[in-house]
Every structure is written in structure tokens, then in C-alpha cells.
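Enquirer: 3D, please:
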Amino acid sequence: MKWVLFNIIILICFQISSIRSQQQYTANQVLNCKTKDEFLYTCTGHHHHHHLSCQSFLIFKSKPPFDSVTTIAALMSSNPQELARINHVTETAVFPIDKDVVIPVNCSCSDRYNYQAITTFLLSPLGKTYFIVANLTFQGLSTCSSLMHANRYSEFDLEDGFELKVPLRCACPTKDQVLSGTKYLLTYSIVFKDNVPDIARRFNVSVESVLKANGFSETDPTLFPFTTILIPLTEEPSISRRVIRPETSTVPSAKRSKSKKPLKVGVPVVCSLLVFLGVLVIYMRKGKKVQDSEEMSHSRKDLLVEIASFERIIKAFSFRELQKATKNFDHKRRIKGSVYRGEFGNQIVAVKKTGIDVSMQVNMLSKINHINLTKLYGFCMNQDSLYLVFEYMKMGSLRDWLRSGKRSKETHGFCKRVQIAMDVAHGLHYLHNFAKPMYVHNNINSSNILLDSKMRAKISNFSHARTTDHVRVLTTRIVGSRGYMAPEYVGNGSVNSKVDVYSFGVVMLELISGKDAVFIEGGQEVLLSTTMATIMDDGGNAEKELRCMIDLADEEDGSMEYAVQMMKLSLTCVKQDPESRPSMDEVVSSLVRIHVDLQRTVDRCSERIILTKSDPFNEINVCDDDEEGCNV
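Expert: Alright, predicted model coming up:
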């Protein structure tokens, strides 16, 4: 009986070791310097752990001063002759900037638990933190936490000239991988816009083998910059056999290169633009024939699917470029808080200084593309700070606009406010239904809604965004703005699309009433959503009291009916029970009907249903921004 039990235990242990035959992708956890985990690949090879070593490979992008065979080989403690051979260059070769260079290393299980290839690095003024050494110098091929474990220096005591021991992330094939023909594992460092299918094609391997080697359960998982994945190879990697990563254009830039390289990007971009214009022309022609909102909604959904596939290009700016653009972050260029106005030639941008760990936000913004979401042009990492470069929104936040003293029918008319609500609704509808993966913004408020020069609204600040794919997520870290947070989020940390619906309902109440989400009444702070809901529950005089709360100019009496409809829609969005709230799809449909009816009623708004040149994705523009006197 004992022997039977012993054999069962041995069998279970064998099965467990088989389950661990793949390395788990650690996502952006590797960017956390405080963790106790080193985030090196665990020893799961088919030889005995104490003596396990193998030939492995890394991918490094050449950047000065590490842009030659000699300097890269010294940085990685790699054999320069082998490095030159596998990259088909001479030992004196200098690589172009951002060239993919294959680095051969000897990978071993030296500490009995983790694989690593060891190199050393002398600290310089350009790299005085473990985070910078791991993620900028070694491009994620090492980790901040593994550097802290491997060296005796405190993160606050690093000085020029200190020699650091640098564990590089590598791995040896497992028994199952060897049996399936894998001879080598290559460590690939993720950059913006990378995805598993493209990486697999680049190295001429199957998507399934890459997914299995990294423990992915999804077919197209989210990848984070400065992290690595393993590529199983049946033969040595060769530049001649790999598909080189396509060069990308940079935006914005004050100077245009005179070289022919941009043509490689220009041709597909022009083709995409022609296709887009073709779709737009067809859509505009169809729009003239559309008579009701439902037909327009179907057309919009079809077009949104096309838009969701458009790719974004994110640029890595140098700190010197940002200093020049902002005049060294002059206080006169400060917009608000840590946001500065920058200029790249004729292009105006907003430069925001932020915390170091925003990889998820940057990764998200590189994948989404919608007219009602602020665009991220690029980023810059300098010392312990990270800078994000966004499109410039001339009119500032919705909150500031609502609070501004110059209130008039031209600037604060109901027509204009309904358009703003439509813009925000479209942005959220895109995030909830068309982004891949789908997102919850999780911090909608009037300060995070920005207005451009044409008073079109765009959602900003995605630092608290979460991927949910319509599944509830629980969090213990409650963050947000008072007056906007849904009760289930405050109560138990539940995050799903209905949290955004609640916050959007509060924003609509602000638009209609002109009041803040939290305002003073009778010497006490009052929540706008609670006040409005209480009025609605009063019964007989509810609608009369609601009308008193609506902020309309005297000339806008014809809009009152639609303002009440919008108020009632807002109140359904802020219901206590999330299941009783509408989806953003339903909200958009309701706003479309209000738009259509308002257009037919208000004499001073254009009687034509048009498509704005700057935003072909919104079905209806009640107000034509190009015509004077359109606003009520």
C-alpha cells in the first residue's frame, strides 16, 4: 500500500513538473522595483537543475553608445565573433539606430531556481537607478527587482562608477519543447504595438508555440513594453530569415527627413487614407438619405468596426526634444498642474509629467483610436520621471468651461451642451464595445473631459482604465472623484461598464444644470446626483422642480422639453442598482433621438442633418460649427 501511495505521489509530482513546462508571462509586474520576486525565468529544463546550461539568444535594439558589435558584445558579455557571425556583419560593424541585433549568450541555472546570463555594467550619469538600467539600458532584458537582489547597493546609494551585476532574462528548452523540435529559446523584448501573431510571423514560428512557451491562455494577449517573451526556435536565429520590424514614422516632428525612408510608411498610409476617404464619401452619401436615427446608428456601428482596426504610432521622444518644445518647461508654458504647452514646429502638444509606471496606460492608448478620445503622440523617460505627449485641447476641461463667467447662449447654449454629451457618449461606447480589448475608463468626470478649439469633447486621463470585456472586476484600491463614483464601486470595488455609465450620468447632470457634481446648499455639501434623484422621487411636482434645476437662457424656451428628456436619461444612468442603468449603446440611441427632435424644433439650429468634417463618426451634428448663429 505504501509503495502504491509512493508511486501516486511520484506521478503527481511528474505531472506538476509537466504543467510548469512553460514560462509564465509576468506582464507589467516586472516594472515593480519593490517586489521580492526577481522575475527571471524559472529552471524547467530537461537536464538536472544544478548543471543546466544552454545556448540562448536575446534581441537588443541598437542605440548609441551601444550600436556596434564591440560595444553591444561588451555590454552583454557576449562573444563578439559569434555576435558578428549570427548577425552577418564584420566585427567592426556599426548598426543603424533601432536595428534588431541577435545576442548569443550562455544561459545557466546558476542559483538552482532561475535561469540567467550574467553580465556587468558600470553606472554612468545617464543611468543612476536600477529601473533605468533594467528598462532603458538593457531594454527590459533584465529587471529592476533582479538587479536589487543581485547587488549589495541600496537603490538610493548608487553612484557613478559602481559596477553592477546584471542578470539577463534567458531560458533553456523544456523536455517537451526539445521533443517537439525546439533547440533554442530567444528572449524578445516587447515594444509598443507588438502582438503575438506579428512576433510569431517575424520569427517564422507558430503562434501556438509562442503562446504555450509563455503560458498564455488567450490567443492574442495584451503585451506590455519593457517586458519579454520567449520565442522557441528550431534553429539559430538569422537576420536573413527574420522579417525585420517595419520602420514607423514619428509624430509630431518639427523637421522632415529628406531621406526616402518615409516612403515605406507613406505608401501604406496614403492607401489607408484613400480607403478611409472612400468609406467616408460613401457614408456621407448614405447620410443624406437617412431619415431616422436607427438607420444612422447601424451605419455608425459598421464604420466604428473599421475605425477600431486603424493603427496608432507612438513616438519615443528624447528629453531634449521636450525641453526645446516647452522652453525648458517654462512656467509660462504651464497649462495646469504638471501639464505644459509644447510646440513642434506648427504642431502644438500638451506634455504631461507623470509617475514612472504608466506602461498600461501607454499600451492602451497605442491600441485605441477614436475621435472622442485624446490622442497620445508619444512618451519620454528621463531619470525617475516619465512624460506623456498628448494632443493639445485649446478650450481646456469641461469643468472649467461650465464654471467660466462669460455665460451666453452662444458659448453655453443647450445645443452646444447636447453635442458635448454626444461626444463623450460616443467615446465611452467605443471603449465598451469596439476597443480590443474592451475597457472601462473608471474615472469619468468633467475635469477629464477636454474641449478642442471647435468645442468638441474628448475623454482624457486613462490612468485608472481597466480591461474587463464586460466581466465584473473587484478591486480593493478605490480611486476616483467624489460625486462621480458609482455606489457599488465605492462599496465593494466592483468595476464594469455600468460604473462609467453612472459617472457619465453625473456629467450630463452637470451639463444640464450648470452645477458641480458636489455643490454647496444651505451651508452643506450636496451631491448633485442625490439631489436630482430625490426631486425625481417626489411625485407630483417632480417635473416642475426638475425644470427649475435646468440651466437654460431665456431664448432657449423651445429646448426645455428636450432638456427634461435629457435630465430623465441622466437619472436612469445614476440609479443605485447597476442592472437598472442603461448600457452606453442605449444611452447613445436615446441621445440620437433627442438630437433629431431638437433639430426639428429649435429654429436657430441648422435644420439639416450633417456630418462634421472633423468627426465623421458621429451621426448627427445639431449645430454646424462652421456657421455663425447656429447655436441657440
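
Enquirer: contacts, neighbours, all on C-alpha from now
Expert: Will do.

Enquirer: could you list every residue that touches residue 380?
Expert: Applying Cα atoms under 8 Å, 6 or more residues apart in numbering, we find residue 380 in contact with 316-319, 386-388.

Enquirer: quick check, it in a strand?
Expert: Yes. Looking at residue 380 with DSSP: H, G, I helix; E, B strand; the rest coil, it is inside a strand.

Enquirer: how close does residue 362 sit to residue 202?
Expert: If you measure residue 362 against residue 202 using Cα to Cα, to the nearest Å, the figure is 23 Å.

Enquirer: To compare against the first, here's the next sequence to fold:
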Amino acid sequence: MDPDQGLYLDALFNIAATNGLDTGRILCIFGFCRSTEMLIVVNGRDPPLLSPFSTPLQPPSLRPVSPTSPSVASAPQVMQILVIYEHHHLEKQLVLAIVLSSVAVALIFLSIFVVWIFWRRNQNDPEKKTAQGSDTSRGITLGPILSKFSSFNTAGRKPSLAMVEYSLLESATNNFSESNILGEGGFGFVYKACFDGGFLAAVKKLNGGRQDCEREFENEVNLLGKIQHPNIISLLGYCLHGEMRFLVYELMHNGSLETQLHGPSHGSALTWHIRMKIALDAARGLEYLHEHCNPPVIHRDLKSSNILLDSEFNAKISDFGLAVTGGNENKGNIKLSGTLGYVAPEYLLDGKLTEKSDVYAFGVVLLELLMGRKPVEKLAPSQCRTIVTWAMPQLTDRSKLPNIVDPAIKNTMDLKHLYQVAAVAVLCVQPEPSYRPLITDVLHSLIPLVPVELGGTLRVSDPSRSPKVEF
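Expert: Coordinates of the predicted model:
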């Protein structure tokens, strides 16, 4: 071996050992470094000796090297081999770094995606939306109320309602004293309740143990937990105590329309314009149930005792224990329920229940407002007469109509407005449902009859205004 090659070989061993390279393979490569084949390996191509078309393998010949060439010819080749090994080592490290970086980025994006999914799910939670909507659209925010009820628990079937402790109801109603009774419903009494801080509410006590009572309670909680409208009563909470069920409502200081019309005052507090406002409010509540609820809600028990009045005579529909949902369908499988005098003929005779059944009941309420008479009057122990049967012949006769108006409001309204209301009432109580208007049409007919300050469009300073009946 040439002395210069020996020097390069020693240098190569040292470099290989320092960098962890295979010295045996370096020796093999070094043996061919002066040949043409080795130059091809150095340049990054497969050596001809591995190709099936290469010439037979020739043993390497160790020829003397010119004294002037070792440093010029051999050294660069050895360094080039080392660069090749270093290059492959760096490539492996680069690939490993890229793979690890890709996995890290994928995990970051996956985490962000999972967080986004949870956020969207919380945003689209219908029960949370109901709870948020109830605080804003009911007109009574639950926050201040619940802060007054220190014993209220927020755990309940509806996040917008509060579960009230029985002991709190006992204390607020003075142990359900008779002196606090506001009225009586089909399943129990309604009591006035005064909670800590002077907050007033109405508590309906449902006598438990009956299937109908339980169904009414569930109906009230399920529907009023979702429905919020200025002309529909607000349910604030409920209580379960043994077999008894309690519902807590906002207190309506002027009681029911029935009490105002047929109680001791006999309607003296209800002027013509206030009566028209009450009718308009009730129509707005019904329109919300029929047109804006999905599915539509049929109240099924609209009557003057279920129209409550606040301190300013704003009317709100209450008592949803018999309400059903489902739209314009034959509800033959539903048990016949309602109040005599308000039940539509098709429902009473054939069990056919639609939104038009509520329109019929609304027409009866409108007749009560006009005439101040009860929906059913007893003529004899076994004989009754409905307000519809009695009034219909006179409602269509303009000469007789002023004579059947409630004495408390007689001669206080424009006669053209009286004819308008009578015409609406006649249409609402038609025996054939298809002849009755939609509650939306009734609503638009009443708006021009109510003064602007009471929620309508009538300007009282313009007595000549006479709206037309349009359906």
C-alpha cells in the first residue's frame, strides 16, 4: 500500500470512529475509491457491480500513485464519502422531526375541534335557550324573584322554573288559610301567597291522587315552561308534596274577568274601552298559541274565569291543564273536556277539536263583555239557556242590539263600534267551524276599536272613526 494511502486510511479510521461510522464498510469503500466504480458510488448512483448488465467484477489493483497527485486525488474522495454518510444521518433526523411536528399539529387541531363541538352543543341546547328566553320575554325575570326565595331550589324538570319547598308555601299562604283563597278551579283552590320581602304570588293547590289531576299538573309545567307571551300567565315554580301538587303563578291583582263581570261589582270597573282591551289581549294570547307555537296549542278551556287581569287590566290567558297540541286534526281520541256554555258544538257532538273550537269560546267571552250575562243561565231546575241561543236573534238586529248591552256600559260607546264587535261575535259562534274566522282575523278587527294608549290604533279624539268588518 502506498504510504500516502496509509496516512489517509489512518485519518479515515479516526474520523469514522469519532462519528460512529462502520470502519469495515469504510475499508471496503476505500478499496474502490480509485476505481471508476467508486467514483459512481461517490456521485450517488448504484455501482455497476450490482447491476445485472455490469462487467465481471475485477479485483482492485493497488497501483502506485504519482507523488504529485495523492493530496489532490484521494482526499476529496474520502471527504465526499464522509459527507454522504453525514447527509443520510441528517435526512433521518429531519424526517423524524417532521413526523413528530405533524403529530403535534394534528393533536392541537383535534383538541380545538373537540372544544368547538362542546361549545356548539351548549349553544344549541334547546332547554338552555328556553331558560334564557323565559327571563326576557315573560316580563318578570326569575333572578330577582329567586333571590327573594332563599329556599328555592333550581333543580327541577324545567330550568326556567323553580322547585319550591312545601314549608315555604305553607308559610306564605298562612297554612293555606281560607282568608287567602282567590278562587277555585276544577282540581282545587288558588291561594294568595306573600313571601319574604313582600313578594306576592298565586298558588294553585291540586288535590292529588287522581290521574286527571296529575295530567293537568304535567300539562301546566310542560307548556308554561316553554310558552312566554305578555298575554299568557307566567308560571314561576312548582312543588311536589306527597300526592299533592302546587303551581306558583304571578299574581294578577284584579282577579279574573268572570269575577269582574259577575261578581259584586257587576262590571262597574270595566269601561267600554277596557273591555275592548281585554278582548284584544285575549285574542293576542290565542293567536300566539295557534300561529306561533310549533306545534300549535289548542287551549280547550278558554272562558272568562281563565282570563286574568293585572292591576292595569292587562289580560292574560291562564289554566293550561286541558290544553293539547297538534294543529288542525280530529282529536277524537281525547277525552271530552271543557266548560258548559263555551264548548264548540262540533267538539261536543262529534269530538272534533281544532283551533276553531277556541275561536268559538272566544266568541262567547266577547258576548259576556258586551252584555254582562253569564254563558249559561238556569231557567228552571232542569232547564238552562246559553248566551248564544238567547243573544243570536238580537245581535243581527241593529234596532235591538243597544237594548241588550250591559247596563254598566250602555250608551258609552260609538254605535258603529258596537255593531263591529257584535258582528265579530256572531261570526265566532257560528255552528259550522268553517264559517268562523281565524283568531288572527278577529285580532285585526279589534285593533281599530282599542285606544292607542291601551294597545290599539284608535284615537279617541276622533269619534267619527268607524272601522269596517273585513274577514
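
Enquirer: Give me the TM-score for these two chains.
Expert: TM-score of the superposed chains, computed with TM-score structural alignment, normalised by the length of structure 2, equals 0.60; 313 aligned residues with a Cα RMSD of 3.3 Å.

Enquirer: ok so, going back, which of residue 362 and residue 202 of structure 1 has more neighbours?
Expert: Under the neighbour definition other Cα atoms under 10 Å, residue 362 of structure 1 and residue 202 were set side by side, and residue 362 has more, 21 against 14.

Enquirer: how about the helix or strand containing that one, which residues of structure 2 does it hit?
Expert: Residue 362 of structure 1 belongs to helix 359-365 when assigned by DSSP states H and E. Applying TM-score structural alignment, one finds that helix 359-365 of structure 1 aligns to the residue range 218-224 of structure 2.

Enquirer: Any buried residues in that stretch, and which?
Expert: Judged by neighbour count (16 or more other Cα atoms under 10 Å), stretch 218-224 of structure 2 contains these buried residues: 219-221, 223-224.

Enquirer: next structured bit after the helix or strand residue 212 of structure 1 falls within?
Expert: Element membership for residue 212 of structure 1 (DSSP H and E) is helix 207-213. Using DSSP H and E, the helix or strand that directly follows helix 207-213 of structure 1 along the chain is strand 228-233.

Enquirer: That following strand aligns to what range in structure 2?
Expert: Equivalent residues of strand 228-233 of structure 1 are lacking entirely in structure 2, counting by TM-score structural alignment.

Enquirer: and if you look at stretch 55-62 of structure 1?
Expert: For stretch 55-62 of structure 1, there is no aligned range in structure 2, judged by TM-score structural alignment.

Enquirer: centre of the chain versus that stretch, how much separation?
Expert: 27 Å (Cα atoms, centre = their mean, to the nearest Å).

Enquirer: Stretch 387-403 of structure 1 now?
Expert: Between the mean C-alpha location of stretch 387-403 of structure 1 and the chain-wide mean there is a distance of 19 Å, by Cα atoms, centre = their mean.

Enquirer: outside of that stretch, which residues touch it?
Expert: Stretch 387-403 of structure 1 has contacts (Cα under 8 Å, 6+ apart) with 341, 348-354, 374-381, 412, 446-453, 455, 457, 511, 514, 516.

Enquirer: ok, 6 Å please
Expert: 348-354, 375-380, 446-447, 449-453 (Cα atoms under 6 Å, 6 or more residues apart in numbering).

Enquirer: Quick one, which of those are buried?
Expert: In the contacts of stretch 387-403 of structure 1, burial by neighbour count holds for 348-353, 375-380, 446-447, 449-452, counting by 16+ other Cα under 10 Å.

Enquirer: Inside helices: which ones of the contacts of residue 380 of structure 1?
Expert: Judged by DSSP state H, the contacts of residue 380 of structure 1 include residue 319 as members of helices.

Enquirer: Mind giving me the ChimeraX command for buried ones among the contacts of residue 380 of structure 1?
Expert: With 16+ other Cα under 10 Å as the burial test, the buried ones among the contacts of residue 380 of structure 1 are selected in ChimeraX as follows:
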select :316,317,319,386,387,388
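
Enquirer: Among the contacts of residue 380 of structure 1, name the ones in strands.
Expert: Counted as lying in strands by DSSP state E, out of those, are 316, 386-388.

Enquirer: Which pair of those spans the longest distance?
Expert: With Cα to Cα as the measure, no two of these lie farther apart than 316 and 386, at 11.0 Å.
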